[in-house]
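# Below is the structure, and that's it, no one-letter string:
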């Protein structure tokens, strides 16, 4: 019984932890499906919606322009004839308190159209009818400037409505999204090739070929994992600048052909699980080390190679600091850098488009992991087993 309760507690803890990590992802998706005015609304809402008002001809879509939470009045100004909402504190005996050019208080006769008994508990809304046929290229809803009214918020009908077109409009708003995607895929392909090939060769040398000082060199290679990138960032940048590679994609993929310590460690542990009898038998048949590596070792370690490739794909896909340092032309940007550029190029961030584009960027990684999780877990679990 105690063992059963312990397992239940572990499962509940894992489910709770997973839910915590899922909240930002779900909020990003929720924001991606909202119009701009609902992205920063208070209190926040999870599901996007449209507002409707019951009129003589049926339900009519409206947009809330302003929330009114204090007693007010809808009045018509005497000169312009325009309608406006004024707090009751500014009214006296049916007239509007104002000031003249000298700053003296005066009373301006106005026509009271409607009194608004709004409170914080029972707010009213200033609404306008949505002109569905006048959506602009950015997908913002248009309202008639003079066709608005003030009604109790409780009389408005909320209907859940997802703005799926935010994704296509976000791609158009980013302008160079297809080019960002192409650059990112090129980098992913080149870095995966470089990382897998160089790491496999180095790991084979550490795991299968005996040579003097092998273990000491391996320890030194592992020690490089303790050196953070900011420490070597300036020297590496100076090297690439001397080579004339700044402003190109070369600094982002050439280094992948120099094996990374973690990948070498992972593959070395996997290579050590393969019986040496296979290599000895191949040598007896006249195979050299390189042929043994290509035709015997590599086919047996596909799970570990796929894990290394998946790690490198996610690192290149999500890399922001590298492109930020080395790329100067917008047409060379990757998706991560393109998202940041899209956020900073406008005076106000279009959060619904930014979250829609972010969802498109995150989605391939999630889909790839779900399709490869069996191989991923197998490759990780077998690296610590010695045969």
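It's in. Bear in mind that the values here come from a model prediction, so they are computed numbers and not experimental data.
# When you work out contacts or count neighbours from here on, use the C-alpha atoms and nothing else.
Fine.
# List the contacts of residue 21.
Neighbouring residues of residue 21 by CA atoms under 8 Å, 6 or more residues apart in numbering: there are none.
# I'd assumed it was in a helix, is it?
Yes - Residue 21: assigned to a helix according to DSSP: H, G, I helix; E, B strand; the rest coil.
# From residue 131, how far off is it?
For residue 21, the distance to residue 131 equals 40 Å [CA to CA, to the nearest Å].
# Kindly report the same for residue 13.
49 Å.
# May I see the buried residues of the helix or strand residue 147 falls within?
In the assignment (DSSP states H and E), residue 147 maps to strand 142-152. Buried positions in strand 142-152, judged by neighbour count with 16 or more other CA atoms under 10 Å: 142, 143, 148, 149, 150, 151, 152.
# take a look at this one as well, against the first:
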């Protein structure tokens, strides 16, 4: 597995190495994994503070990704608790209807979404992207499975003490599924950060672009300078590495929690 992991990581290592090289050394053969002539300062300075500064688009992506993750975790966990621990008429049928919407491809509803967002004033705004990605059927389904693993005795005991559903959700259920919430938060952040289709369709103003649109435009402008493109690519994925490294323990706990019941 270690050998195969190195094969998968080789393109990543080459991308980092190329981002520190001068342009003439990028395609040297055999590959120089350690740059002979270092040019990191100039490459990354051009990416971050050049004619097409990345810090603006970094801030846009961070704002959209963080707010979307917070809202999506809140909404999905509340819906998951309701579908798993609150008994109400036609609850199972309503959950099946919600789950059925996941079968509809996102591309099939892009035009209605575009018309709706333009009519309500969400077009070409960050709020539109945040609202668009904050409601996740997959997140509700995934978290519901974890909430169902909580023994009903905890819920009944809290009810006998006079606690309502929101108090039970906040004080009892949510702490018990914290690894699952963390796992979904990491996935939601990564999905939102890497989203290219929705910003491409719903954003028009250059200063509102996310990092993915900035990468595409930067590549079209600097297509012949691969050292600059690799420096931009490293900058674009760096936050994802930080988020994953910080939340790696929670992801493992969430997987273990889902695999062991009782």
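Arrived safely, thanks for sending. Quantities reported herein were computed from a predicted structural model and do not represent experimental measurements.
# Please state their TM-score.
Superposed pair, TM-score by TM-score structural alignment, normalised by the length of structure 2: 0.92. Supporting alignment: 261 aligned residues with a CA RMSD of 1.9 Å.
# could the buried residues of strand 142-152 of structure 1 go into JSON lines alongside distance to residue 264 of structure 1?
Shown next, in JSON lines, are the buried residues of strand 142-152 of structure 1 (distance: CA to CA, whole Å):
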{"residue": "142", "distance to residue 264 of structure 1": "58"}
{"residue": "143", "distance to residue 264 of structure 1": "61"}
{"residue": "148", "distance to residue 264 of structure 1": "67"}
{"residue": "149", "distance to residue 264 of structure 1": "69"}
{"residue": "150", "distance to residue 264 of structure 1": "68"}
{"residue": "151", "distance to residue 264 of structure 1": "68"}
{"residue": "152", "distance to residue 264 of structure 1": "67"}
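# Of those residues, which is the nearest to residue 308 of structure 1?
residue 142 (50.5 Å; CA to CA).
# Residue 387 of structure 1 and residue 262 of structure 1: what is the separation?
21 Å.
# Counting neighbours around each, name which of those two comes out higher.
residue 262 (15 against 10; other CA atoms under 10 Å).
# Identify the residue of structure 2 aligned to residue 39 of structure 1.
The alignment partner of residue 39 of structure 1 in structure 2, by TM-score structural alignment, is residue 26.
# quick one, what contacts its match?
With contact set as CA under 8 Å, 6+ apart, residue 26 of structure 2 has these partners: 18, 226, 227.
# State whether the first one and residue 233 are indeed in contact, as I suppose.
Right, the one you point to is residue 18 of structure 2. No - in this structure, residue 18 of structure 2 is not within contact of residue 233 by CA atoms under 8 Å, at 10.6 Å.
# which residues in the stretch 51-200 of structure 1 form helices?
Under the criterion DSSP state H, counting those that start in this stretch, the stretch 51-200 of structure 1 carries helices at the ranges 165-174, 177-208.
# deepest of these, which one?
Burial of the helices of the stretch 51-200 of structure 1 is given as mean neighbour count (mean count of other CA atoms under 10 Å); helix 177-208 ranks first at a mean of 20.
# Over in structure 2, find the residue span that one aligns onto.
Using TM-score structural alignment, the partner range for helix 177-208 of structure 1 is residues 54-85.
# Superposed on structure 1, what's the mean shift for the matching stretch?
Superposed on structure 1, stretch 54-85 of structure 2 shows a mean distance of 0.8 Å to its aligned residues (mean CA distance after the TM-score superposition for structure 1).
# related to what we said a few turns ago, out of the helices of the stretch 51-200 of structure 1, which is closest to residue 298 of structure 1?
Nearest to residue 298 of structure 1 among those is helix 177-208 (8.2 Å), distances taken as CA to CA.
# Tell me the helix or strand right after that closest one.
Next along the chain after helix 177-208 of structure 1, taking DSSP H and E as the criterion, comes helix 214-223.
# Report all helices and strands that that next one contacts.
On a contact count with 3 or more CA pairs under 8 Å, 6 or more residues apart in numbering; DSSP states H and E, helix 214-223 of structure 1 meets helix 177-208, helix 261-271.
# TSV for those, including distance to residue 304 of structure 1?
Shown next, in TSV, are these (distance: least, CA to CA, whole Å):
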stretch	distance to residue 304 of structure 1
helix 177-208	10
helix 261-271	6
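# out of those helices, nearest to residue 163 of structure 1?
Among those, the nearest to residue 163 of structure 1 by CA to CA is helix 177-208 (19.7 Å).
# Taking their axis directions, that closest one and helix 165-174 sit at what angle?
Going by axes from the mean of the first three to the mean of the last three CA atoms, to 10 degrees, helix 177-208 of structure 1 is angled at 90 degrees with respect to helix 165-174.
# Helix 177-208 of structure 1 packs against which elements?
So helix 177-208 of structure 1, by 3+ CA pairs under 8 Å, 6+ apart, packs with helix 214-223, helix 250-253, helix 261-271, helix 302-318, helix 335-344.
# do that again at 10 Å, thanks
Here helix 177-208 of structure 1 touches helix 165-174, helix 214-223, helix 250-253, helix 261-271, helix 289-292, helix 298-300, helix 302-318, helix 335-344, going by 3 or more CA pairs under 10 Å, 6 or more residues apart in numbering; DSSP states H and E.
# Thank you kindly, that will do.
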